[in-house]
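S.K.: Sharing a sequence plus its predicted fold:
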Amino acid sequence: MRSMTSIRYCAIAIAMVMVMCLCGLLPSAASAAQTAPSAPAAEPDDPAQRPKWEAGLVTGAGRVVDYPGADQSHWRGFAAPLFIYRGPILRVDQDGIRGRLLKTSDIEFDVTGSAAFSARNNDARQGMPPLDYLFGVGPQVIYKGLRKMPGGPDVHLNLRALVSTDFHRTHGRGAEFTPEMRWRFSPVAGLPAAFTVSLQPTWADRTLARYFYQVDASQATPTRPAYDARSGYLGTALNLTLSRRHSQSLSWFATVRSMSLHGAANAASPLLRDKTNVSVGAGLLWTPWQSQARASE
């Protein structure tokens, strides 16, 4: 029993780190990456100066919306081991745990993941099953050709299959398509900081839409009528992240995520109570252990 409990809490800690990493609550790779102790300080955007691996701790806290369209949010906090690896194929960095299958000057193709917190104390869902931790995996195409234009963004195209789990049981939750345009500015006001802006619309299939917004007849109440969820547009998120490193091993980040659900396919669901969601977070990364070897690009 004790070993199962340890496994469960370890899995929860990993899930929290993945959430912060994949939802933009961790800084960009350049800010998280530090040079080796014997190397001179490098510009954050210089891939050749990033250590191949780093290890340390990450801690953070934030107020996060329970689910897209919820009118409640809760404080979340975490502290967990952090490991960053920048191999030629396997990558564990600000873009999650991914395997790069193709890389050219303009295009990358890889497999990546996503994660989201559980929601167990939401008033709108009283008497309904809680929302478990949600994990996704699928292919990603990154197009960098627009960087050649002034202010040009990277374009990320993600298609992911999703599963939910309470670390006892696992259920398939359909799929989502999330294109993203991402801009990154560094330095900021002459400081060794990075400012990242991303715009990310999401489309969900019917299985995922039902997970968030379905109300069966047996779950209906006078204030929560039955509702049959459908596939379609979920919403668009605007993510703003500021990060800065203060030394070769210490950096911080702060982020704001605003999501608009105006025009969402399931706007009529009684569980979609707020069409504008805002989440905030901040944290510290400490990576005292770093490789002398440089990252592969």
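M.R.: Okay, I see it. A quick note: this is a predicted structure, and the numbers were derived from the prediction, not measured.

S.K.: C-alpha from now on. contacts and neighbour counts both.
M.R.: Fine.

S.K.: Secondary structure class of residue 265, three-state.
M.R.: Assigned by DSSP: H, G, I helix; E, B strand; the rest coil, the conformation of residue 265 is coil.

S.K.: ah, wrong one, I meant residue 280
M.R.: Strictly by three-state DSSP, residue 280 counts as strand.

S.K.: which element is the closest residue to it other than its chain neighbours on?
M.R.: Closest residue to residue 280 apart from its sequence neighbours, by Cα to Cα, 6 or more residues apart in numbering: residue 256 at 4.5 Å. Using DSSP states H and E, the element containing residue 256 is strand 250-260.

S.K.: Show me what that strand is in contact with.
M.R.: 24-27, 31-32, 68, 235-246, 275-288 (Cα atoms under 8 Å, 6 or more residues apart in numbering).

S.K.: repeat that with 6 Å
M.R.: When contacts are defined by Cα atoms under 6 Å, 6 or more residues apart in numbering, strand 250-260 is touched by residues 25, 27, 235-245, 275-286.

S.K.: Run through the helices of the protein in chain order.
M.R.: 2-22, 29-32, 206-213 (DSSP state H).

S.K.: Mean neighbour count, those helices: which tops it?
M.R.: helix 29-32 (a mean of 24; mean count of other Cα atoms under 10 Å).

S.K.: packing partners for that one?
M.R.: If contacts are counted by 3 or more Cα pairs under 6 Å, 6 or more residues apart in numbering; DSSP states H and E, helix 29-32 sits against no helix or strand.

S.K.: Which residues in stretch 244-252 does the neighbour count mark as buried?
M.R.: Buried positions in stretch 244-252, judged by neighbour count with 16 or more other Cα atoms under 10 Å: 244, 245, 248, 249, 250, 251, 252.

S.K.: Of those residues, just say which sits nearest to residue 168.
M.R.: residue 252 (34.1 Å; Cα to Cα).

S.K.: now the closest one, nearest residue through space, not along the chain?
M.R.: Closest residue to residue 252 apart from its sequence neighbours, by Cα to Cα, 6+ apart: residue 284 at 4.4 Å.

S.K.: so how many other residues sit close to the one you found?
M.R.: When counting by other Cα atoms under 10 Å, one arrives at 21 neighbours for residue 284.

S.K.: And here is the other one:
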Amino acid sequence: MRSLISALLCALALATGAAAAQETASDSRRLELGAGLGLLSNPDYRGSAQTRTTVLPVPYVSYRGKRLELSRDGLAARLFNTDSVRLGLSGSGSLPGDDSQDSVRQGMPKLLPTFEIGPSLDWRVSESGGDWDLRLPVRAVAAADFDEFEGIGWLSYPHLRYSRDGLRLGAWELETALGAGPLWASRKYHRYFYRVDPRFATPERPAYDVGSGYSGSRATAYLGLRHGAWRVGLGVTHDVLSGAVMRDSPLVETGHGTVIALGVFYSMWVREWTQPKKRAPAAALQPQS
């Protein structure tokens, strides 16, 4: 069952990460469905020296409407919108290692997949040569599978992001995105991954506790390509733990970590439709006296 949860999370990460955003009119909607093959390589957790690589079939889903959007940035609901400021909902997740705990966490409770969701205030800083956005997400985090559910605090990733669409490489359409910023997290979040309870302490793994605060920095890069019904997406995330409050935890084996997600998809079904515009009341059409 644990492997099933991991597979589903991997599929979601790849499907949304490779979804190419399409510009649509404000009153139109677009839904695109397909399937493909994905690869995900990630450490057991930030700071772990153990990495896992998973290859599996995954779905492809892209949706854009007036208020709801599913793209490479995940699922977002536009709660408030102006030309330069958007308040929405964002989500993310992580895949810890499998049940074979042969790392520094051996003998400790197993880590569950984590889910993140919360509001994000996005400000369009500039459109010079592409889109520059300052994004301020704050997300509640839960660790869960079919048998367990536990709230583990909150995580914030304020970052500056540059994106550009409409580029071409021969017959392929390209879109790119780069982002970087610090991570901040609550004490409960840090304790879930990096605390060593005295009952699990060993001579090689002394007891350790940690508080809230700076959780390292993150840089992301994304490249998406489209040609006809084919879609390719490559996403890379690199974390640096230098100066982080949990850097001295005996569970932190390395000060950096990289997640790589690659997906190749074929779009099999597309539907576009326009939301009927509301007609003005009859009284509003009467000439003013």
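M.R.: Structure's in. What do you need? Note that this is a predicted model, so its numbers are computed, not measured.

S.K.: How close are the two chains, by TM-score?
M.R.: Here the TM-score for the pair of chains, by TM-score structural alignment, normalised by the length of structure 2, is 0.84; 271 aligned residues with a Cα RMSD of 2.5 Å.

S.K.: that older thread, so the strand holding residue 256 of structure 1 matches what in structure 2?
M.R.: Mapped onto structure 2 using TM-score structural alignment, strand 250-260 of structure 1 spans residues 230-240.

S.K.: And the matching stretch against structure 1, how far off on average?
M.R.: With the two structures superposed, stretch 230-240 of structure 2 lies on average 1.5 Å from its match in structure 1, counting by mean Cα distance after the TM-score superposition for structure 1.

S.K.: Return the residue of structure 1 aligned against residue 196 of structure 2.
M.R.: Match for residue 196 of structure 2 (TM-score structural alignment): residue 215.

S.K.: can I assume that match is in contact with residue 227?
M.R.: Yes: counting by Cα atoms under 6 Å, residue 215 of structure 1 does reach residue 227; the two are 4.8 Å apart.

S.K.: okay, these two: which has more neighbours?
M.R.: Between residue 215 of structure 1 and residue 227, counted using other Cα under 10 Å, residue 215 has the larger neighbour count: 22 against 19.

S.K.: mind listing what that one touches?
M.R.: So residue 215 of structure 1 contacts 226, 227 (Cα under 6 Å, 6+ apart).

S.K.: make it 8 Å
M.R.: 224, 225, 226, 227, 228, 229.

S.K.: What's the match for the third one in structure 2?
M.R.: Going back to what we said before, that points to residue 226 of structure 1. Residue 226 of structure 1 maps onto residue 207 in structure 2, by TM-score structural alignment.

S.K.: Tell me which residues touch that match, please.
M.R.: Contact analysis of residue 207 of structure 2 by Cα under 8 Å, 6+ apart lists 195, 196, 197, 198, 200, 201.

S.K.: which residue sits closest to the third one, ignoring its sequence neighbours?
M.R.: Taking Cα to Cα, 6+ apart as the measure, residue 197 of structure 2 lies nearest to residue 207, with 5.7 Å between them; neighbours along the chain are not counted.

S.K.: what's the spacing between that neighbour and residue 251 of structure 2?
M.R.: Per Cα to Cα, to the nearest Å, residue 207 of structure 2 is found 10 Å from residue 251 of structure 2.

S.K.: Overlap of the contact sets of these two?
M.R.: Counting by Cα under 8 Å, 6+ apart, the residues touching both residue 207 of structure 2 and residue 251 are 195, 196.

S.K.: what about the residue nearest to the spatial centre of structure 2, distance to residue 31 of structure 2?
M.R.: The residue lying closest to the centre of structure 2 (Cα atoms, centre = their mean) is residue 92, at 3.9 Å. Residue 92 of structure 2 sits 21 Å away from residue 31 of structure 2, going by Cα to Cα.

S.K.: Next: residue 230 of structure 2.
M.R.: Taking Cα to Cα, one finds residue 230 of structure 2 at 15 Å from residue 31 of structure 2.

S.K.: ok, back up a step: residue 129 of structure 1: which of the buried residues of stretch 244-252 of structure 1 is nearest?
M.R.: Using Cα to Cα, the buried residues of stretch 244-252 of structure 1 come closest to residue 129 of structure 1 at residue 252, 36.3 Å.

S.K.: Map residue 137 of structure 1 across to structure 2 for me.
M.R.: Matched by TM-score structural alignment, residue 137 of structure 1 corresponds to residue 117 in structure 2.

S.K.: which ones are touching the residue nearest to its match when sequence neighbours are not counted?
M.R.: Among residues not flanking residue 117 of structure 2 along the chain, residue 91 sits closest, at 4.2 Å (Cα to Cα, 6+ apart). Residues counted as contacts of residue 91 of structure 2 (Cα under 8 Å, 6+ apart) are 74, 75, 76, 115, 116, 117, 118, 139.

S.K.: Taking those residues, tell me the two that lie furthest apart.
M.R.: Counting by Cα to Cα, the most remote pair of these is 76 and 115, 14.9 Å apart.

S.K.: now the spatially closest residue to residue 227 of structure 2 that is not a sequence neighbour: how far from residue 229 of structure 2?
M.R.: Nearest in space to residue 227 of structure 2, with sequence neighbours left out and distances taken as Cα to Cα, 6+ apart, is residue 172 at 5.0 Å. Separation of residue 172 of structure 2 from residue 229 of structure 2 (Cα to Cα) stands at 11 Å.

S.K.: same deal with residue 200 of structure 2?
M.R.: 52 Å.

S.K.: Check residue 186 of structure 2 too.
M.R.: 43 Å.
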